[in-house]
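Novice: how would this look folded up:
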Amino acid sequence: MTEVRHGDVEIAAIGAVLADRARCRILLALDDGRSLPASVLADEADVSRPTASSHLAKLVDAGLLLVEQHGRHRYYRLAGAPVGELLEMMTRLGPTRPVRSLREGNRAAQLRTARTCYDHLAGRLGVAVMGSMIERGHLSGGDGVYDPDRAVEDTPTGHGRDLDYEVTDPGWAFLTDLGVEVRPGKRPLVRYCVDWSEQRHHLGGRLGRDLLGVFLHRGWVRRRDANRSVAVTDAGTEAFARHFGLDRRAPAL
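Specialist: Okay, here's the model as predicted:
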């Protein structure tokens, strides 16, 4: 049998797939971990249904998306956490688009206020939640601040690795009272990202994933229909003030 030899990784193949604004908009629409039908993704990318189908096929072929059949409908989702991490890195590296309409301005404000970073909370609210847990002694190992003068591996272009955050004993008691049951898995328990809009740390890893799950289950935040921003409900405003000490007048709320 002929031995198959492999050379260096061909990142240009991924780059070619990503070098299209509509395909990138489709990926960002799925960056909250949901599965969405082609019709919704076509509207999000502002392209026709046939054009969206062509883009989706290329994203699936590239291994960036998975497709599931439910009855007559196909639903698409990111192929896994590494794709979400890639998108987050790209959002930190890429330039911001100029706002040309009230609709775009509202959308940009929503994303900066509270959004998902694949399966955990980001934006001002995500940063505020992690900052509160650090301030109250529920997390140890860092101060939540990204300092480019001190950082070695903790850069604004990926997951932070300079600091090793850990849940303290009071932190576990707090999470238990909150109803957070961290599911086992291969991912790190606590991981952090340098938030692209706030340039501070927000909470990722299995803990970040399951904390967001509690927020959604209890109705403290709700997903918006077609983008990865989340809205804080009235119940959430009270809950974040009570459990995290977040001021009701704060921009995140």
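
Novice: could you use CA atoms for every contact and neighbour count after this?
Specialist: Noted.

Novice: please enumerate the strands of the stretch 51-200 of the chain.
Specialist: Counting by DSSP state E, counting those that start in this stretch, residue ranges of the strands within the stretch 51-200 of the chain are 65-70, 73-78, 115-117, 120-122, 139-140, 166-167, 191-194.

Novice: quick one: A38 from L56, how far?
Specialist: 8 Å (Cα to Cα, to the nearest Å).

Novice: more crowded one of the two?
Specialist: Neighbours per residue, other Cα atoms under 10 Å: of A38 and L56, the larger number sits with L56, 23 against 19.

Novice: what sits against that one?
Specialist: 23, 38, 65 (Cα atoms under 8 Å, 6 or more residues apart in numbering).

Novice: what of E198?
Specialist: 112, 123-124, 127.

Novice: S35 too?
Specialist: 75-78.

Novice: which of those has the most neighbours?
Specialist: L78 (26 neighbours).

Novice: surely it touches G84?
Specialist: Yes - L78 is within contact range of G84, at 7.2 Å (criterion: Cα atoms under 8 Å).

Novice: could you also give me the structure for this second sequence? I'd like to compare it with the first:
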Amino acid sequence: MGRTKDPRAAGLAALAALIADETRAACLLALLDGRAWTAGELARHAGVAPSTLSEHLGKLVAGGLLAQERQGRHRYVRLADARVATLVEDLAAQLPPAQGRPVRTLREASAGSAMARGRTCYDHLAGRLGITLTDALTTRGLLRQDTGFALTEAGLAWFAAAGIPLDGGGRRPLARACLDWTERRPHLAGVAGAALCRHALEAGWCERIGSERAVRVTGTGERELSALLGVPADALR
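Specialist: Below is the predicted model:
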């Protein structure tokens, strides 16, 4: 007598098929910057006609991976929630380091280097910057990594003392490990990672550069992060 098929199998296969298209994958990766994009912007980014892109967006929205809204004649889309961002980033992290098209221009090389130094991963910091801050939190006993990511009592006190509120998480974990696709090591995500990133941008510790997700630490950020976490300024550049 045959085994009963797992009822989740069809849904998992459908989800995999939804992502397994280069144009749709390009859209999902672009939307990891946490912003809402217009359909026209995504079409130019993916290098396809607007009509083609519209069909792909319809599938992603219907599949629950994207949310959309209209303002006037513009249609905006964004990742449905943080869980989708986690799924996309985790899948991207499984790619071989050399995966991707070759860099053809100095501008592309500079942009790639900036992204590797520091970037946002949906709503938290990634790249060498994200790893550096995660290591600093761990070294100072504010974050544990031995049994999965977890803030310690000292870590909770540190966020409070730094004026970084850790609220509004809902079912989202307070701290979560996110595998960094350039560093191949986990950086801090979850409510704490998002709060740290948001505060860093709002307080002027970090600033966005270029049109991608790249960020860099400002002079103010170097001083504050050195004082709060003991990170040398040259490790933040």
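
Novice: circling back: need the overlap of contacts for L78 and G84 of the first structure.
Specialist: In contact with both L78 of the first structure and G84: D31, using Cα under 8 Å, 6+ apart.

Novice: ok, the nearest residue to V47 of the first structure once chain neighbours are set aside - how many residues close by?
Specialist: Distances taken as Cα to Cα, 6 or more residues apart in numbering place A22 nearest to V47 of the first structure, at 7.4 Å, with adjacent residues excluded. Look at A22 of the first structure: counted by other Cα under 10 Å, it has 19 neighbours.

Novice: in which helix or strand does A22 of the first structure reside?
Specialist: helix 21-29 (DSSP states H and E).

Novice: that helix vs the second structure, average offset?
Specialist: For helix 21-29 of the first structure, the mean distance to aligned residues of the second structure following superposition is 1.6 Å (mean Cα distance after the TM-score superposition for the first structure).

Novice: buried set for that helix?
Specialist: 22-29 (16 or more other Cα atoms under 10 Å).

Novice: neighbours of E104 of the first structure, how many?
Specialist: E104 of the first structure, neighbours per other Cα under 10 Å, totals 13.

Novice: roughly how far apart are the equivalent of it over in the second structure and T152 of the second structure?
Specialist: Aligned by TM-score structural alignment, E104 of the first structure pairs with E108 of the second structure. To T152 of the second structure, E108 of the second structure is 40 Å away according to Cα to Cα.

Novice: and A82 of the second structure, by the same measure?
Specialist: Counting by Cα to Cα, the gap from A82 of the second structure to T152 of the second structure is 23 Å.

Novice: same question for G118 of the second structure.
Specialist: 25 Å.

Novice: and these two? Which one has more around it.
Specialist: G118 (26 against 15).

Novice: list the residues that contact the counterpart of that one in the first structure.
Specialist: Using TM-score structural alignment as the criterion, G118 of the second structure maps onto A114 of the first structure. Counting by Cα under 8 Å, 6+ apart, A114 of the first structure touches 121-126, 229-231, 252.

Novice: likewise for A122 of the first structure?
Specialist: 114-116, 195, 202-203.

Novice: let's have the strands of the stretch 51-200 of the first structure in TSV, adding distance to L207 of the first structure.
Specialist: TSV is the format used below for these (distance: least, Cα to Cα, whole Å):
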stretch	distance to L207 of the first structure
strand 65-70	24
strand 73-78	20
strand 115-117	13
strand 120-122	9
strand 139-140	11
strand 166-167	9
strand 191-194	8
